[in-house]
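> Dropping a prediction and its sequence here:
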Amino acid sequence: TLQAPLALPATGAVQLRVEVSERDDAGRRPVEVHSRPDGDGTGAPWTCPATGVLASDGPSPYSWDPRVWPPTGAVSVDADDLDPSLAALGYQYGPAFQGAQSVWKLGDEVYAEVVLPQ
């Protein structure tokens, strides 16, 4: 689950810390991703932009075969329409998150090939 965007500085780096907890009774392991700006020692607080769960069995997290790209049956759509469509829904991202090169739709799901700016 994405809780907040992972902020990338214009220059420098970001420290990442991934914490995997003990298995629960169902055999799942909670996971948390923490980040903070690099370079100022331990003074910057850690934030948690994402959480998740690791499981060794159960249904696939994918509704498609991740070995097949683009997903079978997906329809190509104009990549230039993606950012304005997301903005109309309230998702307004900066240039670092606007690098969609190719976009496909399969039902209500959207798949994209994204290239980050230099």
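Right, received. Where do you want to start?
> from here on, contacts and neighbour counts on C-alpha atoms
OK.
> Now do the same for L86: helix, strand or coil?
helix (DSSP: H, G, I helix; E, B strand; the rest coil).
> got another, please set it beside the one above:
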Amino acid sequence: MTGRLSLRTHPWLAGHAVGGVVLLPGTAFAELALHAGESVGCDHVDELTLHTPLVIPEVGDVTLQVAIAAPDESGRRMMTIHSRGEGGSGGADASASAWTRHAAGVLSPAKDDDTASYELLAGPWPPVGATPVDLNTAYDQMADAGFAYGLAFQGLRAAWRYGDDILVEARLPEEVSGDAAAYGLHPALLDAALQGTGLLSVAGPGTPVVPHVWNGLRFRTHGAVSVRACLSTLGATGAAVCVRITDDTG
């Protein structure tokens, strides 16, 4: 599968700048993997590891390539995501003809998942006992940490502490909400939900966490404009985060 990205065709990507450089968010790689997997009957991402950041140039296009291998005996497929810049009048430099591998992973057919773990998000909201978190300076703190989020990525609307977990509510800003139906889950919306990880002890206040390994990723519905999410640390070190997300209907 092939495609193109640029700030001309996807201007909302300019809102994901890290250290002054526009990078394709990890959530976009997740979207690519899920979309590609669904096309071959493998709508479950067993694993997706990000290797190299994908820089979106100020001028010119980036060509994407998602390659999926033949299935093994269990139906699982290996997958890679590569990109290269486009030379010539597009503005990319002459060395942009080489392909760069950004991600690799494993896709598999759908699995039976435990829906009981989503009851919290589908019930009364916020749940009884949840303590509100003040987000008035959240994006200022993220900017101080080097994450200059544009309006498209400023979708984090509310957050609560609920025991050891963080509950968040995120909504696509109006400027990109019309594109929601074109995605399984708009990368800017998923990114906004993940911004709540900065409230977990794994990060510390105001420090966003950039996911580089995804496991057990699956879409049950598509095109959400707003979501609720529960973020939980996993393991003794808390270096991994479990993310459960629902739309407004649960």
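Arrived safely, thanks for sending. All figures in this text were calculated on a predicted structure; none of them were measured in a lab.
> Got a TM-score for the pair?
Once superposed, chain against chain, the TM-score is 0.58 (TM-score structural alignment, normalised by the length of the first structure); 102 aligned residues with a Cα RMSD of 4.1 Å.
> Quick check: chain neighbours aside, which residue is closest to the residue mapped onto S102 of the first structure from the second structure?
If you follow S102 of the first structure across to the second structure using TM-score structural alignment, you land on L156. Spatial nearest neighbour of L156 of the second structure, chain neighbours left out: A170 (4.4 Å); criterion: Cα to Cα, 6 or more residues apart in numbering.
> so how far is A7 of the first structure from L86 of the first structure?
Here L86 of the first structure is placed at a distance of 19 Å from A7 of the first structure (Cα to Cα, to the nearest Å).
> Likewise for D81 of the first structure?
Taking Cα to Cα, one finds D81 of the first structure at 24 Å from A7 of the first structure.
> next one: D108 of the first structure
Counting by Cα to Cα, the gap from D108 of the first structure to A7 of the first structure is 28 Å.
> neighbour count winner among those two?
A7 (12 against 5; other Cα atoms under 10 Å).
> Map that one onto the second structure.
In the second structure, A7 of the first structure lands on V55 (TM-score structural alignment).
> is it true that its match touches V22?
Yes - using Cα atoms under 8 Å, V55 of the second structure is in contact with V22, at 5.9 Å.
> Would you mark the buried spots in stretch 17-33 of the first structure?
29, 31-33 (16 or more other Cα atoms under 10 Å).
> which one of those residues sits closest to A44 of the first structure?
V33 (15.7 Å; Cα to Cα).
> If you drop the residues flanking it in sequence, what lies closest to the closest one?
Closest to V33 of the first structure by Cα to Cα, 6+ apart is V18, at 4.6 Å.
> Mean distance of the host helix or strand of that neighbour to its aligned residues in the second structure, please.
Following DSSP states H and E, the helix or strand that holds V18 of the first structure is strand 14-20. Here the mean offset of strand 14-20 of the first structure against the second structure after fitting is 0.5 Å, by mean Cα distance after the TM-score superposition for the first structure.
> can you list contacts of that strand?
Strand 14-20 of the first structure is contacted by residues 8, 29-38 when judged by Cα atoms under 8 Å, 6 or more residues apart in numbering.
> Closest to C48 of the first structure out of those residues?
Closest to C48 of the first structure, out of all of the contacts of strand 14-20 of the first structure and judged by Cα to Cα, is H34, at 4.4 Å.
> hang on, that closest one is in a strand, isn't it?
Yes - under three-state DSSP, H34 of the first structure falls within a strand.
> Need the counterpart of it in the second structure.
Match for H34 of the first structure (TM-score structural alignment): H82.
> Its match reaches H102, doesn't it?
Yes - applying Cα under 8 Å, one finds H82 of the second structure in contact with H102, separated by 5.6 Å.
> Who has more neighbours out of these two?
More crowded of H82 of the second structure and H102, by other Cα under 10 Å: H82, with 19 against 16.
> show me the contacts for that one.
By Cα under 8 Å, 6+ apart, the contact list for H82 of the second structure reads 64-66, 99-103.
> From T49 of the second structure, how far off is the closest residue to it other than its chain neighbours?
Counting by Cα to Cα, 6+ apart, H82 of the second structure lies nearest to R101, which is 4.3 Å off, once chain neighbours are set aside. Using Cα to Cα, R101 of the second structure is found at 11 Å from T49 of the second structure.
> Kindly report the same for E73 of the second structure.
23 Å.
> now H35 of the second structure
Counting by Cα to Cα, the separation of H35 of the second structure from T49 of the second structure is 16 Å.
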